[in-house]
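J.: fold the following.
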Amino acid sequence: MFDWKSIVRPNGKPFCALTAGLAVFLTFVFLLEQAVSLEDRMKLSPNHIFNLARLSNYPLVHLSWLHLFFNLFSLMGPLNLFESQHGTVYTGVVLNLTAIFAGLLYCVVGKLLYPDESVAGASGWFFTFVGYFSWKASLATPRTQLLQTPYHFPTALSPLILLLLITLFVPSASFWGHLSGLTIGYAIGSNEKAFGKLSPPSWLIKKVENKLDIYIQKIPPFVKYYREVEVEDTDRTDYSWLFEPHVSLPLHNDPPQQTHGSGRVLGTA
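T.: Below you'll find the predicted structure:
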């Protein structure tokens, strides 16, 4: 069902630097929280719609070891794959922007439906990347087989099954937080070119990386830093996806072609 090898070690290369670093940082933040209360300062509620710090940082705080473990376990695979295809710096920008956009969406809807609830945790990112990859995969494979059954369902909607299962079996999980992240993932997947205009231009990323080359070279060899120059010509048509290990996709969004705490937990998937 899962092509873990190509997800964890894309192209047979080491784990991505930002993905590995994020796992370490999230663990550090959780340990710090045991000494200094961060939850009340970082979790996001609809009343914080204009608080940029909370909009950016709510994915960093977790409410328990179990919450942290499941979020890391689920996020590392899709984030690692995305970083290997898009570059380390660009992926960092995407993490920040998607947190803000999903947070804004959560707050806007929450003003009407759940004004007193709050969310925290990195699983919103997980749903963003799963939504992104499932949308891309749907361009080549509109319908996907459900495990080994004779049943098929729309590929792009497959994350909704996961969303409903988590909501059913993990009552403390934030349905609306997950749905907000998933919606942003769909939006990026359906118009990645427009979203890319919000990030620094490629030439600027290259210039910064050239300036910081001496520090980049000091990154341990057991992780891989993906420079902009390495990924600008990367073939992003071959996706390792949740249900289809090898899905060939068009580079652009063309029509499908016949080719081969007191807060709510933002997920524990």
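
J.: can we go C-alpha only for contacts and neighbour counts from here?
T.: Will do.

J.: contact partners of the helix or strand harbouring residue 78?
T.: Here residue 78 sits within helix 65-86, counting by DSSP states H and E. By Cα atoms under 8 Å, 6 or more residues apart in numbering, the residues outside helix 65-86 that reach it are 4, 7-8, 10, 15-16, 18-20, 23, 26-27, 30, 62, 90-91, 121-123, 125-126, 129-130, 226, 228, 231-232, 234-236, 240, 265, 267-269.

J.: so which of the residues you listed are in strands?
T.: In strands, judged by DSSP state E, the following of these are found: 15-16, 265.

J.: most neighbours out of the residues you listed, which is it?
T.: With neighbours taken as other Cα atoms under 10 Å, the top of the ones in strands among the contacts of helix 65-86 is residue 265, carrying 27 neighbours.

J.: now that residue: how far from residue 150?
T.: To residue 150, residue 265 is 35 Å away according to Cα to Cα, to the nearest Å.

J.: show me which of the contacts of helix 65-86 are buried.
T.: 7-8, 10, 15-16, 18-19, 23, 26-27, 30, 62, 90-91, 121-123, 125-126, 129-130, 226, 228, 231, 236, 240, 265, 267-269 (16 or more other Cα atoms under 10 Å).

J.: to check against the first, give me the structure of this:
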Amino acid sequence: MPMLQGFNTLRARSYSFRLPLFTRAMVVVMVAFWLAGLQSVWDIQQWGALIPDELTITTMYRVNTFPLIHLNFFHALFNILALAPLLDRFETEFGTLTSLALFFGPLTTIPALVYIFLEKFILRGNTAVMGASIWVFLLLGAEAIRTFKTNPYLMIGTYHIPTWTTPLAMVLVVEALIPNTSFLGHLCGVGTGYLFGLGYLKFLSPPEKALRWIESRLNLLGRLPHYISVDQKIYGRFGVLPTTNPTSSSTPLVLIGSSQRLGP
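T.: All right, here's what the predicted structure looks like:
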């Protein structure tokens, strides 16, 4: 048992050292926000959570801060464990600057604004959400669409389950097993991931010409360790092309975190 524990610790440490820059930075920021929340002078959860009635022109920062803030240690831990491998894969495919632009742009603001609209104007509620699980389900949604293109169905006995439905099943499982999760927030994340996976949001991605100019002008690849340039990414910019083997791809099963409610 001690050898097994040492092996797992060694592997985890090795993996954490190989994380690309943006993924690494997001983990560090989430941990920093959790540590900042331990003090009682400043209510960081109230400051950064996505609260429908609190969203005004001066508080629009909430649509970008809420995935970085968590309710407690376990909430942060589970979300980080779920997010890191998915965000690592995304950044490796698209590059560091593209990941930064998308996750502090449309891939966060779109599900946030959709959630605000549905919660405030349709459901007439004011339930606050926070946590990186909206990113987890967004990335799972995009991954499910990619998997569906190469492996449309998951065989369970005599049933053919469309692989694009796996994130929806995970949303239901998380809602059933973990209390105080935001079912609506998770659905908004999955829906945005579907749109991204289908290519409907690719026009919002920054142009490669501009990214190359920034990278060369600032010499980011030479100055920043673990940085992934536009030309270093290992797949096509908007995903992996379908292969000839329809059974070669599957959606990875990962530990899923949860978005915690602050409201009643």
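
J.: follow-up on the earlier one: corresponding residues in structure 2 for the helix holding residue 78 of structure 1?
T.: Per TM-score structural alignment, the counterpart of helix 65-86 of structure 1 in structure 2 is residues 73-94.

J.: give the buried residues for the matching stretch.
T.: Residues 75-94 are the ones in stretch 73-94 of structure 2 that count as buried (16+ other Cα under 10 Å).

J.: cool, and stretch 213-231 of structure 2?
T.: Per 16+ other Cα under 10 Å, stretch 213-231 of structure 2 contains these buried residues: 215, 220, 226-230.

J.: quick one: the residues you listed as TSV, columns for distance to residue 56 of structure 2 too.
T.: Formatted as TSV, those follow (distance: Cα to Cα, whole Å):
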residue	distance to residue 56 of structure 2
215	34
220	35
226	37
227	35
228	35
229	36
230	35
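
J.: how big's the offset between the helix holding residue 78 of structure 1 and structure 2?
T.: When structure 2 is superposed, helix 65-86 of structure 1 averages 0.6 Å from its matched positions, counting by mean Cα distance after the TM-score superposition for structure 1.

J.: ok, back up a step: so which of the ones in strands among the contacts of helix 65-86 of structure 1 comes closest to residue 56 of structure 1?
T.: Using Cα to Cα, residue 265 comes nearest to residue 56 of structure 1 of these, at 16.5 Å.

J.: can you tell me the closest non-neighbouring residue to the counterpart of the closest one in structure 2?
T.: By TM-score structural alignment, residue 265 of structure 1 lines up with residue 260 in structure 2. Distance criterion Cα to Cα, 6 or more residues apart in numbering; nearest residue to residue 260 of structure 2, sequence neighbours excluded, is residue 181 at 5.2 Å.

J.: I'd say the one you found and residue 173 touch.
T.: No - applying Cα atoms under 8 Å, one finds residue 181 of structure 2 not in contact with residue 173, separated by 10.8 Å.

J.: the two: which is more packed in?
T.: Legend: neighbour count by other Cα under 10 Å for residue 181 of structure 2 and residue 173, higher for residue 181 (22 against 12).

J.: how much space between the aligned partner of the more buried one in structure 1 and residue 139 of structure 1?
T.: Here residue 181 of structure 2 is matched to residue 173 in structure 1, going by TM-score structural alignment. Here the criterion is Cα to Cα. By it, residue 173 of structure 1 lies 30 Å from residue 139 of structure 1.

J.: where along structure 2 do the helices fall?
T.: In order along the chain, structure 2 carries the following helices (DSSP state H): 2-17, 21-36, 44-48, 62-65, 73-94, 96-103, 106-117, 133-150, 166-177, 183-197, 208-218, 220-223.

J.: among those, which comes closest to residue 124 of structure 2?
T.: Using Cα to Cα, the helices of structure 2 put helix 106-117 closest to residue 124 of structure 2, at 9.4 Å.

J.: which strands or helices does that closest one pack on?
T.: When contacts are defined as 3 or more Cα pairs under 8 Å, 6 or more residues apart in numbering; DSSP states H and E, helix 106-117 of structure 2 sits against helix 62-65, helix 183-197.

J.: specify the angle between it and helix 183-197 in degrees.
T.: With axes from the mean of the first three to the mean of the last three Cα atoms, to 10 degrees defining the directions, helix 106-117 of structure 2 sits at 140 degrees from helix 183-197.

J.: quick one, what contacts residue 176 of structure 1?
T.: Residue 176 of structure 1 makes contact with residue 106, according to Cα under 8 Å, 6+ apart.
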